[in-house]
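Engineer: with the sequence up front, the predicted model follows.
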Amino acid sequence: MYIGFGYDVHKFKKGRKLFLGGVEIAAPKGLDGHSDADVLIHALMDALLGAAGLNDIGHFFPNNDPQYKNISSLKLLETVCKELKNLKFKINNADITVIAQEPKIYPHIDKMKINISKALKLNKARIAIKATTNEKMGFIGRGEGIAALAVVTIKK
């Protein structure tokens, strides 16, 4: 059994759509980034790559490569899963926490789990997604951005 941990953070930017867990969420601002800036998926990918002893997502999907401009992070997650499968790894579970003052995440969690389940080819019961605020402290509490943490287990 191998364990991986991932973290990602993006600041808000006007004029962008907000994507979390592959779900477009109605919000006045989206997250700034080269891809769709889905912090939840990015943290998950880094956890998976780390568990397999591989480089981070910046190595696989450089932010200066035009082919990844505004790409859906779910597509990138599928690529990471193929990489793990090629190395004979099987994903056991994923536990993800989103830290955001706003918007409310809870109403979207089931759809996020369905999206991630499809990308990972993993029963959605093996995927946990939780949300918390930052109690109005720091950049997250001030509504300047969103962070996500992910822990995964994989096996050979």
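Structural biologist: Now that the structure is in, tell me what you want to look at.
Engineer: from now on I want contacts and neighbour counts done on CA atoms only, so please keep to that.
Structural biologist: Noted.
Engineer: what helix or strand is the residue nearest the centre of the chain on?
Structural biologist: Nearest to the geometric centre of the chain sits residue 41, at 1.6 Å (C-alpha atoms, centre = their mean). Using DSSP states H and E, residue 41 falls within helix 39-51.
Engineer: other SSEs contacting that helix?
Structural biologist: strand 2-14, strand 18-20, helix 57-60, helix 73-86, strand 90-99, strand 145-155 (3 or more C-alpha pairs under 8 Å, 6 or more residues apart in numbering; DSSP states H and E).
Engineer: ok, 6 Å please
Structural biologist: The contact analysis (3 or more C-alpha pairs under 6 Å, 6 or more residues apart in numbering; DSSP states H and E) places helix 39-51 against strand 2-14, strand 145-155.
Engineer: next up, a structure to set beside the first:
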Amino acid sequence: MRIGLGYDVHRIAEGRRLVLGGVTLDAPFGLLGHSDADVIAHAIMDALLGSLGLGDIGQHFPPDDPRFEGADSLALMREVVAMIRREGYRVGNVDVMVIAERPKLLPHVPAMRARLAEALGVGERDVSIKATTNEKMGFIGRGEGIAAQAVALVVPLAERGAMA
């Protein structure tokens, strides 16, 4: 088995929709980014790519490439999962910590877990999402951005329960 670590952060931006974990939240702001700026999905993708030494999402989906402008991060995640499978692995589980002062994420976590599990090809129990604040310290604490950290486990396709 292999383990990877991912991190992503985006600035808050008025006039954009807020997408976290593949779910569009009802919020008066979104996150600034070339794609949909889903920090949860981006952190998971970086963790998955890192687990096998495959670089990061910026290498595979460059922010200056017009093909990825406004891209759905879960569609990109499915591409990352396909890369992992081509390497002879599958996703085992992911664990995510979201750092944000607002909005409250707990009511949205079940929907996020379901959307991410589908994109990753795992069960919902294999996707953990936790949220915390930055106690009003730093740029996140001032409400200027949202960050996410993720750890991902990948296991060889030959392991018990692997999908062909």
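Structural biologist: Received it, and whenever you're ready, just let me know what you need. Note that this is a predicted model, so its numbers are computed, not measured.
Engineer: would you mind finding the match for the residue nearest to the centre of structure 1 in structure 2?
Structural biologist: In structure 2, the residue matched to residue 41 of structure 1 (TM-score structural alignment) is residue 41.
Engineer: please give the element, helix or strand, for residue 131 of structure 2.
Structural biologist: strand 127-132.
Engineer: quick check: angle from that strand to strand 145-156?
Structural biologist: Angle, strand 127-132 of structure 2 to strand 145-156, by axes from the mean of the first three to the mean of the last three C-alpha atoms, to 10 degrees: 150 degrees.
Engineer: which residues sit against strand 127-132 of structure 2?
Structural biologist: 93-99, 113 (C-alpha atoms under 6 Å, 6 or more residues apart in numbering).
Engineer: now it, how far from the chain's geometric center?
Structural biologist: 11 Å (C-alpha atoms, centre = their mean, to the nearest Å).
Engineer: that strand vs structure 1, average offset?
Structural biologist: When structure 1 is superposed, strand 127-132 of structure 2 averages 0.4 Å from its matched positions, counting by mean C-alpha distance after the TM-score superposition for structure 1.
Engineer: how about the next helix or strand after that strand: buried residues?
Structural biologist: As assigned by DSSP H and E, the chain's next helix or strand after strand 127-132 of structure 2 is helix 138-141. Of all the residues in helix 138-141 of structure 2, those buried under the rule 16 or more other C-alpha atoms under 10 Å are 140-141.
Engineer: then stretch 63-75 of structure 2?
Structural biologist: 68, 71-74.
Engineer: on that earlier part again, ok, so of the contacts of strand 127-132 of structure 2, who is nearest residue 4 of structure 2?
Structural biologist: Checking the contacts of strand 127-132 of structure 2 against residue 4 of structure 2 with C-alpha to C-alpha, the nearest one is residue 94 at 9.5 Å.
Engineer: tell me which residues touch the closest one, please.
Structural biologist: Contacts of residue 94 of structure 2 (C-alpha under 6 Å, 6+ apart): 127, 151-152.
Engineer: that'll do, ta.
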